[in-house]
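In: Turn this into a model:
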Amino acid sequence: MSQQTLRIAKIECLALEARFDEMFDEVPDWLVHPASSHRVLPRRGQYATVVRVYAEDGTVGVGEAYGLPAPQVTATCVATVLAPLLVGADALATTALWQRMYQAQAAGGHNRGFFLEAVAGVDQALWDLRGKVLGQPVYRLLGGPVRERIDCYASPVPLLADPADSARRAQAYVADGFRAVKVKIGRGQRIDGAHLRAVRDAVGAGIDVLVDANCAYQLDEATRIGYLLRDLGIDWYEEPLPVDDLAGLAELRRRTGLTIVNGETHFTRFDVRDSLRLGAIDVVMPNLARCGGITETIRIAALASAFHVDIAPHGVGSAINMHAALAVMAATPNLRVYEYNRLPNPLRDALSIDRPAFRDGQLSVPDRPGLGLRLDDGVVDRYLIGTY
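Out: Next up, the predicted model:
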């Protein structure tokens, strides 16, 4: 193989939007407000920013930057800030390029949020390109496989109006082969309790029930909810408090003894470091389209392992982000489980020609070069709202 440097020729972004009002004659309220965090900003659809990195030899790597709430934001960031830094650079130097992108704005305070989400999309695309050039799945480039099938839970049972509806939704997930389901909470002890009891009674003791409060509570109310969870045999307690209340999370963990889960809004290992040092977290949930991509996620996982803490990647995103998460999980020893999001999303279910096989509560890891997916150009064109 030639040692000549393969350089980046071009970077392109595609903003995709799949609107709920185009999927449904009447959009259900639980889809517009699936979680307590959407009370202020309703959810109008599914979004993704597709990043394509073109090498001089014609190889194209594909990645995803987080699209919520508007994919134009991360697409613009990639096109106007990151692409000029990278065109002409060594396309296979993933670590060096991640550092260049991060350092370009870190001193200016842009080390979280939309900027890191844009970095994530480029980083995923660089890893996909690298795997394609070398003819290897990304998980092998990361030292895997540690595993070839990934345990999943179904998410979410959204904020439905009737506890019986929550029970039926959970039962449907179990019928699909899931052995664990996640329920959205955050409406107070009485309402949360009614829905959780209905779900627990419906699925039985043999199915794991997880909960996600999406930062709905303060410490004392979260403590009362925690005692309710213990009575129902529920251990997973996700984002019970504002994500930056690390002292409160540590105290809640001490009070309840539950598994405190956080991290989908942690953007780098530096965010996670503080949670680990304070004993405020048991499971870290990085989203690979948000937290700087594959390069930073493997650092987060390694840091967490030093504290005997697992990761459980956040499952919101398109098929691209799912494939990136599967590659990382296949190569990560300290993996707990994966969130398989089941809200209606054609960007997840139809964007890739090849869908990972799901059976008996597990997803199979694709073994094709790169991230292992091929985009369906017809689906891309259908949901395209802008090219950058």
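In: CA only for contacts and neighbour counts going forward, please
Out: Will do.
In: Could you pull out the helices in the stretch 201-350 of the chain for me?
Out: 219-231, 246-256, 269-277, 293-305, 319-330, 346-349 (DSSP state H, counting those that start in this stretch).
In: Let's have those in TSV, adding mean neighbour count and distance to Leu82.
Out: Below are these laid out as TSV (neighbours: other Cα atoms under 10 Å; distance: least, Cα to Cα, whole Å):
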stretch	mean neighbour count	distance to Leu82
helix 219-231	17	40
helix 246-256	18	32
helix 269-277	18	21
helix 293-305	23	14
helix 319-330	28	19
helix 346-349	19	24
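In: Leu16: which of these is closest?
Out: helix 346-349 (8.2 Å; Cα to Cα).
In: Could you report the neighbour count for the closest residue to Ser305 other than its chain neighbours?
Out: Leaving out its chain neighbours, the residue that sits closest to Ser305 by Cα to Cα, 6 or more residues apart in numbering is Asn334, at 6.2 Å. Residues lying near Asn334 (other Cα atoms under 10 Å) number 19.
In: now the other sequence, so there's something to compare against:
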Amino acid sequence: MEITGVEAIPLASPVDSVEMKLGENDQSVAVLPVLVKVHTSSGITGLGETLTYDPSGEEARFIAKGVSSLATHLEGRDPVDVTQRWTDLYQHVKRSGAFKPLSAIDEALWDIAGKDAGKPLYELLGGSAGDVAAYATFPHRKPTDRLIEDGSWLADAGFDSMKITVGTDLEADRERITTIAESLPDDFGLSMDANTSYGFSDALSLARTASDLEMEWFEEPIAHTDIDGQAELNRRTGVPIAAYQSHYPHYPAVDHLTANALEVYQPSLYISGGVTAAKRVSTLVEAFNKRFVPHAFGPLVNYAASLHVSLASSACDLIEFAVYDDEATDPGEYIASPYVANQTEFSLDADGTISPPERPGIGVELDDAKVEELRLD
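Out: A predicted model of the protein is given here:
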């Protein structure tokens, strides 16, 4: 079997753009998928995906060009030799920085490998290591009273924790997390994400409050490049420090683990280097007895790949689940990718766990008509 072609399809956002405040900046955020199809001489087509939050579509188009550039190094090669294909492409990507194209291609190659073997991807990665639950996140900052209401709404749907955003003002955030934590249903967990917006001193102060509230974790409290600062926060506070969604591929995990900088590692498959790199992060994390909780905000092809890696990791018991519709009857229903014909198969189970369907590969079936409807010019 040989690779005969690679197709990159930038898509318009299937969900509405929202305004988010990240630190001092207001930012319009959408979810624009870049779908990748890797075609083969055997007729098997592999699916992969990366994404951008740029509502203009320009970054999505740019990523698609990057995929086309990397494709010249793939045609005529065996797609099932995924590790070697990743290594070959990395030699180009480490100089160009094209980690999003690499990630989507890698997911598609693993999809081909699973389809060729007739097995779900997680079986190729070593089989299931145990159930994976989902925690809820939102694509926008919500007022405190609404988040308190959301806690009961999410708990009724089967979620046992949620993550909120912080990072605008120390005292306001302290009051916010205290009010929410004390108002949530019993045994319902709460974590927070500052998106690297705090300096060390303020992050330490808020982390101490989070420790007292027994929060699940404090995500990206300071600059993600400040390994020493993260390690100091991890040492001086009781709340677990989480990050890694902004790192790629798996090599930086070595420095974080050696420094004991993080308790929770959250690689984003769409940028970290796909299944190959995320699986390597999970192996490193397990060796240091840390948690592996992938950052999985976004569209479904990438989410499906993230689920398979999570299910096969003994360091993982939790994955992110984005709740896009505040008015949904069931917040555990996956709605972000209408171009996936079987997206209902990726919804939260009644017991709060989530798993991919038992289909070969990553388990996604496309609605090609909807793909064409969403395709950017």
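In: Output the helices of the stretch 201-350 of structure 1 as JSON lines; include the columns distance to Asp376 of structure 1.
Out: What follows is these, written out as JSON lines (distance: least, Cα to Cα, whole Å):
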{"stretch": "helix 219-231", "distance to Asp376 of structure 1": "43"}
{"stretch": "helix 246-256", "distance to Asp376 of structure 1": "42"}
{"stretch": "helix 269-277", "distance to Asp376 of structure 1": "34"}
{"stretch": "helix 293-305", "distance to Asp376 of structure 1": "22"}
{"stretch": "helix 319-330", "distance to Asp376 of structure 1": "11"}
{"stretch": "helix 346-349", "distance to Asp376 of structure 1": "10"}
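In: circling back: from Leu170 of structure 2, how far out is the equivalent of the residue nearest to Ser305 of structure 1 over in structure 2?
Out: Counting by TM-score structural alignment, Asn334 of structure 1 lines up with Ala315 in structure 2. In this view, Ala315 of structure 2 and Leu170 of structure 2 are 32 Å apart by Cα to Cα, to the nearest Å.
In: Equivalent analysis for Val340 of structure 2, please.
Out: 41 Å.
In: of those two, who's got more company?
Out: Set Val340 of structure 2 next to Leu170 and count neighbours by other Cα under 10 Å: Val340 wins out with 19 against 15.
In: Val51 of structure 1: what secondary structure?
Out: Following DSSP: H, G, I helix; E, B strand; the rest coil, we place Val51 of structure 1 in the strand state.
In: and it, what pairs with it in structure 2?
Out: In structure 2, the residue matched to Val51 of structure 1 (TM-score structural alignment) is Val36.
In: what's the burial count for its match?
Out: 28.
In: Compute the number of surrounding residues for the closest residue to it other than its chain neighbours.
Out: Closest residue to Val36 of structure 2 apart from its sequence neighbours, by Cα to Cα, 6+ apart: Ala8 at 4.6 Å. Neighbourhood size, Ala8 of structure 2 [other Cα under 10 Å]: 24.
In: Is Ala8 of structure 2 located within a helix, as I assumed?
Out: No: Ala8 of structure 2 is assigned strand when assessed by three-state DSSP, not a helix.
In: ok, the counterpart of it in structure 1 to Arg348 of structure 1 distance?
Out: Aligning on TM-score structural alignment places Ala8 of structure 2 opposite Cys13 in structure 1. The gap separating Cys13 of structure 1 from Arg348 of structure 1 is 18 Å, by Cα to Cα.
In: Likewise for Ile225 of structure 1?
Out: The gap separating Ile225 of structure 1 from Arg348 of structure 1 is 33 Å, by Cα to Cα.
In: Is Val146 of structure 1 part of a helix or strand, or is it coil?
Out: Taking three-state DSSP, the label given to Val146 of structure 1 is coil.
In: actually Thr74 of structure 1, sorry about that
Out: The three-state assignment at Thr74 of structure 1 reads helix, by three-state DSSP.
In: Excluding chain neighbours, what is closest to the aligned partner of it in structure 2?
Out: Under the alignment by TM-score structural alignment, Thr74 of structure 1 pairs with Ile63 in structure 2. In this structure, Ile63 of structure 2 finds its nearest non-sequential neighbour in Pro101, 6.2 Å apart by Cα to Cα, 6+ apart.
In: Pull the contacting residues for that neighbour.
Out: Residues near Pro101 of structure 2 by Cα atoms under 8 Å, 6 or more residues apart in numbering: Thr50, Ile63, Ala64, Gly66, Val67, Leu70.
In: I'd like to know how many residues surround the nearest residue to Glu24 of structure 2 once chain neighbours are set aside.
Out: Residue nearest to Glu24 of structure 2 in three dimensions, not counting chain neighbours: Thr168, with 6.8 Å by Cα to Cα, 6+ apart. Per other Cα under 10 Å, the neighbour tally for Thr168 of structure 2 reads 16.
In: residues in contact with Thr168 of structure 2?
Out: Thr168 of structure 2 neighbours (Cα under 8 Å, 6+ apart): Lys21, Leu22, Gly23, Glu24, Ser197.
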